[in-house]
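Visitor: got a structure for you, letters missing:
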């Protein structure tokens, strides 16, 4: 079913593409990196050194699209977690927040490194979570100067699933490049060698343009370093419609597409055919409050259209959603995220993030992560569609059972039950009387028990030698920062 939902015709996609190419050729993109300007100039782009504006000829864009890989493979450190990101299949990942809902006090607080470990371990043990983003972008018990590699290390210590990582950038380009060096060094330690990391990448980087039509120095350098190391790359515009982009969805799609294509050319100027995914984190500005609206239904609608643009280019897509604007795990989180998940998945987005977040991804919650895992299972069942065969149509069986019969004890029911019916793990399915007798009155209570069970019973699946190597790396970073 993935890819069945269409909002754009092929003619619409071509219009968006042509308008984007026209903008890139006449208006251009501001790229605040001398290194990037040099690479793009050599690659055939028109560079104005005075204002850092780069214009992209159509033939350069067309050439890069021609070389773009149609699928990207990420390798879990256990082979069962390998994923091939391509059209026709949607994978899902966790979210990352700036703070966390304390699972005991039920209020928001700053995160600590142990929260990263717990969030990763819970995600490792949820069947419908295919990949992991570090659960927090920063923690208050680790110096900010080394937070990125320390947090990523804690993630690597608790999962064998693939990992997506967003390096926000340091206080200056020097600290950003140092962060990137440490992250790459850590990844090579986990992989065993540079060769093994490139042969079986388990990590992909996400970089974001700054809307409208700008790439900063730090994001440009992260982009080039990612390509240089042979790692998959997600180029993810994050437009606020009505503020940093046009208020119309069509206009947002055009600008987002232009920003993506500029990033694609940058990646190809380093290496033709670099593994690049078409990403998006675009949504609307709520004009009543002036606040970023991650839970807007328009974000899901944009996801659906990005999926179609990816199909038009034959490039895998990545949406940094679903999200919700609610601040707790409530009905609003349920309907906002479910709508976005359905829209993205049925339209064919290759990779969706967002499991575990509330407050437009500013906060994360372990209970919400478990609830989202259940929702994703339902969405996956929708994606599976309906299996029409002679056996599933069951014509002969219906005639055999006849009027007034019962199908409960038939071999047909036994054989097909597990594949045809979704089996919820935490959803309420008891009668009202049974529910009244239960101590857990709502889905959050049930999810909280699941979280506690995982953290009490499960241990890290990662090889002890790898954990020891990561510990040594983290301790060295902490030692060096304490000596400054």
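Guide: Perfect, I can see it now. Bear in mind that the values here come from a model prediction, so they are computed numbers and not experimental data.

Visitor: When you work out contacts or count neighbours from here on, use the C-alpha atoms and nothing else.
Guide: Will do.

Visitor: Quick one: end-to-end distance for stretch 352-364.
Guide: 16 Å (Cα to Cα, to the nearest Å).

Visitor: Mind listing what's buried along that stretch?
Guide: 352-364 (16 or more other Cα atoms under 10 Å).

Visitor: what's the burial count for residue 462?
Guide: Close neighbours of residue 462, defined as other Cα atoms under 10 Å, add up to 15.

Visitor: sec struct for it, please.
Guide: Recorded secondary structure, residue 462: coil (DSSP: H, G, I helix; E, B strand; the rest coil).

Visitor: for residue 322, same thing?
Guide: coil.

Visitor: same question, residue 204
Guide: Applying three-state DSSP: residue 204 is strand.

Visitor: where's it relative to residue 73, distance?
Guide: From residue 204 to residue 73 the distance is 10 Å (Cα to Cα).

Visitor: I'd like the buried residues of stretch 352-364 laid out as JSON lines, including secondary structure.
Guide: Compiled in JSON lines, the buried residues of stretch 352-364 are given as follows (three-state DSSP):
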{"residue": "352", "secondary structure": "strand"}
{"residue": "353", "secondary structure": "strand"}
{"residue": "354", "secondary structure": "strand"}
{"residue": "355", "secondary structure": "strand"}
{"residue": "356", "secondary structure": "coil"}
{"residue": "357", "secondary structure": "strand"}
{"residue": "358", "secondary structure": "strand"}
{"residue": "359", "secondary structure": "helix"}
{"residue": "360", "secondary structure": "helix"}
{"residue": "361", "secondary structure": "helix"}
{"residue": "362", "secondary structure": "coil"}
{"residue": "363", "secondary structure": "strand"}
{"residue": "364", "secondary structure": "strand"}
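
Visitor: The structure to be compared is supplied as follows:
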């Protein structure tokens, strides 16, 4: 009997050891002081420039409902040009009601997302029309790949939440495919996710479906939010009707918005970093003001997406030194307003290769040093955001886990100083067999997913796979290890009924 138990225990240990190594789930904090690239005077100069943009140049708002809100709040509204000019007093009033931190609770309260303070969260890539892996190549986004990518997000602990549509399932009708992706998010994962805010209908469907999954009314859900969205400003200085309506719908229902200007230096913003930051700041604050006009206290994030273009071709570039500096400097601006900060790592590489890794890591360092609270597009971004990559997702998970391990503070106490071990090991000896080492050898260092530390001969004998090839094996193994989170049958049925009803209501029209 003892032998049987020992064998079963050994089998379980071996099974555990063959699983993909992961850091445990949990709230990740950034314990180090944020980096400051700008002096206090420079931050104030950018703030003043952005106030002058809002007061003198204004922002085009293509939503009559939003124009009316601004007008009632005392802003200068030119209805003919749809231009809104707001003074710094209105900005300051809105910032007084915007929370400095909030939480998002998905259907599994154990996955609650803390946004603000020193907490850092990482999301799956969002929005690409294409998908790629090294076995099947580049192809249009589709529901099957969407579901597999969502399964990977559920499987890897370091991915805190999902973005908005990891890839677009283009085989489905454009006006209702968000229902299918929301359903996949809610049934294949138990993590929080971003809803689409392209108009009121898509936003409201995401809100309603998460409320159903949590068993809440919309009123109760407004007091305890569980979804968020990205409001992409059409830089320079334009909020289109769909984005404005999406923002107002989210705020109206107490859900979070990250107002994120798309400021590519030399294209949609000035070619200088200071000018781009001033424009980004004005546009982000304008959207935050709108959210507070709809519902004072609505959760908001200061979103930054400032990078540059290749001035020879006009193509977007990411993970550049300028992008990294913008990620750090934007964190200073967010802290100036006591707002949670959304940042992004990215890469313009067309493959999950060295370029994709070093550009992403460069921008990721900027997001971390800038104390980003929500690092969007953190896993799977490829081709400047046009493709969701299975291999890149794995490489990014490796980088995120490296970063999470780096963020663990150094412990200094008697046990860690190891003076007893230093006294036991003779001069010129080694620590491999010392009790201090043996007690800690299995947990002393980070265990990587992708890295291979074999010598050349052993690596070659094992197949000589490079990091990208190893990543292919890992995403396939992760899908084998994936376990679908349990959902009560009545909840699933209620979600199915909602999707069927809304699909019928939408028909061939807009959601």
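Guide: All right, it came through fine. Keep in mind that this is a model prediction, so the values were computed, not measured.

Visitor: related to what we said a few turns ago, closest one of the buried residues of stretch 352-364 of structure 1 to residue 399 of structure 1?
Guide: Nearest to residue 399 of structure 1, judged by Cα to Cα, of the buried residues of stretch 352-364 of structure 1 is residue 352 at 43.8 Å.

Visitor: mind checking what that closest one lines up with in structure 2?
Guide: Using TM-score structural alignment, the equivalent of residue 352 of structure 1 in structure 2 is residue 375.

Visitor: list the contacts for that match?
Guide: Neighbouring residues of residue 375 of structure 2 by Cα atoms under 8 Å, 6 or more residues apart in numbering: 120-123, 342-345, 367.

Visitor: now residue 286 of structure 1
Guide: Residues near residue 286 of structure 1 by Cα under 8 Å, 6+ apart: 292-293.

Visitor: That one maps to what in structure 2?
Guide: Aligned by TM-score structural alignment, residue 286 of structure 1 pairs with residue 310 of structure 2.

Visitor: do you know how far that match is from residue 490 of structure 2?
Guide: Distance, residue 310 of structure 2 to residue 490 of structure 2, using Cα to Cα: 53 Å.

Visitor: now the helices: where do they sit in the stretch 101-250 of structure 2?
Guide: Under the criterion DSSP state H, counting those that start in this stretch, helices of the stretch 101-250 of structure 2 are mapped to 143-155, 177-188, 200-214, 218-223, 241-252.

Visitor: Can you name the next helix or strand after the last one?
Guide: Right, helix 241-252 of structure 2. For helix 241-252 of structure 2, the succeeding helix or strand toward the C-terminus, using DSSP states H and E, is strand 256-261.

Visitor: Which residue range of structure 1 does the next helix or strand after that following strand align onto?
Guide: Beyond strand 256-261 of structure 2 on the C-terminal side, the first helix or strand identified by DSSP H and E is strand 264-265. Under TM-score structural alignment, strand 264-265 of structure 2 corresponds to residues 240-241 of structure 1.

Visitor: Ok, stretch 35-54 of structure 2 next?
Guide: Aligned using TM-score structural alignment, stretch 35-54 of structure 2 spans residues 5-24 in structure 1.

Visitor: again, but for stretch 227-235 of structure 2
Guide: The aligned range for stretch 227-235 of structure 2 is 203-211, by TM-score structural alignment.

Visitor: Next, the distance between the ends of that stretch.
Guide: End-to-end distance of stretch 203-211 of structure 1 (Cα to Cα): 26 Å.

Visitor: now that stretch, how far from the chain's geometric center?
Guide: From the chain centre to the centre of stretch 203-211 of structure 1 is a distance of 11 Å (Cα atoms, centre = their mean, to the nearest Å).

Visitor: with structure 1 superposed, average distance for the lengthiest helix in structure 2?
Guide: In structure 2, taking DSSP state H as the definition, the longest helix is helix 273-294. After superposition onto structure 1, helix 273-294 of structure 2 sits on average 0.7 Å from its aligned residues (mean Cα distance after the TM-score superposition for structure 1).

Visitor: and the residue nearest to the spatial centre of structure 2, what does it touch?
Guide: Centroid-nearest residue in structure 2: residue 376, 2.3 Å away (criterion: Cα atoms, centre = their mean). By Cα under 8 Å, 6+ apart, the contact list for residue 376 of structure 2 reads 122-125, 163, 342-345.

Visitor: how does it look with 10 Å?
Guide: Counting by Cα atoms under 10 Å, 6 or more residues apart in numbering, residue 376 of structure 2 touches 121-126, 161-163, 230, 303, 305, 342-346, 367.

Visitor: show me where the stretch 301-450 of structure 2 has helices.
Guide: 321-336, 354-369, 390-406, 414-417, 419-424, 435-438.

Visitor: returning to what we had before: which of the contacts of residue 375 of structure 2 sits closest to residue 62 of structure 2?
Guide: Minimum distance to residue 62 of structure 2 across the contacts of residue 375 of structure 2 is 24.8 Å, recorded for residue 342 (Cα to Cα).

Visitor: count of neighbours near the corresponding residue of structure 1 for the closest one?
Guide: Residue correspondence to structure 1 (TM-score structural alignment): residue 342 of structure 2 is matched to residue 318. Using other Cα under 10 Å, residue 318 of structure 1 has 28 neighbouring residues.

Visitor: Also residue 220 of structure 1?
Guide: By other Cα under 10 Å, the residues close to residue 220 of structure 1 number 23.

Visitor: now residue 344 of structure 2
Guide: 28.

Visitor: same question, residue 180 of structure 2
Guide: With other Cα under 10 Å as criterion, residue 180 of structure 2 counts 17.

Visitor: Which position in structure 1 pairs with it?
Guide: Aligned partner of residue 180 of structure 2 by TM-score structural alignment: residue 150.

Visitor: Next, work out how far apart its match and residue 139 of structure 1 are.
Guide: In terms of Cα to Cα, residue 150 of structure 1 sits 10 Å off from residue 139 of structure 1.

Visitor: Common neighbours of these two, please.
Guide: Once Cα under 10 Å, 6+ apart is applied, the residues that residue 150 of structure 1 and residue 139 both contact turn out to be residue 113.

Visitor: contacting residues for residue 148 of structure 2?
Guide: Residue 148 of structure 2 touches 154, 184, 188, 390, 475-476, 478-479, 482, counting by Cα under 10 Å, 6+ apart.

Visitor: Same question for residue 263 of structure 2.
Guide: Contacts of residue 263 of structure 2 (Cα under 10 Å, 6+ apart): 233-236, 269-271, 276-277, 279-280, 283, 304-308.
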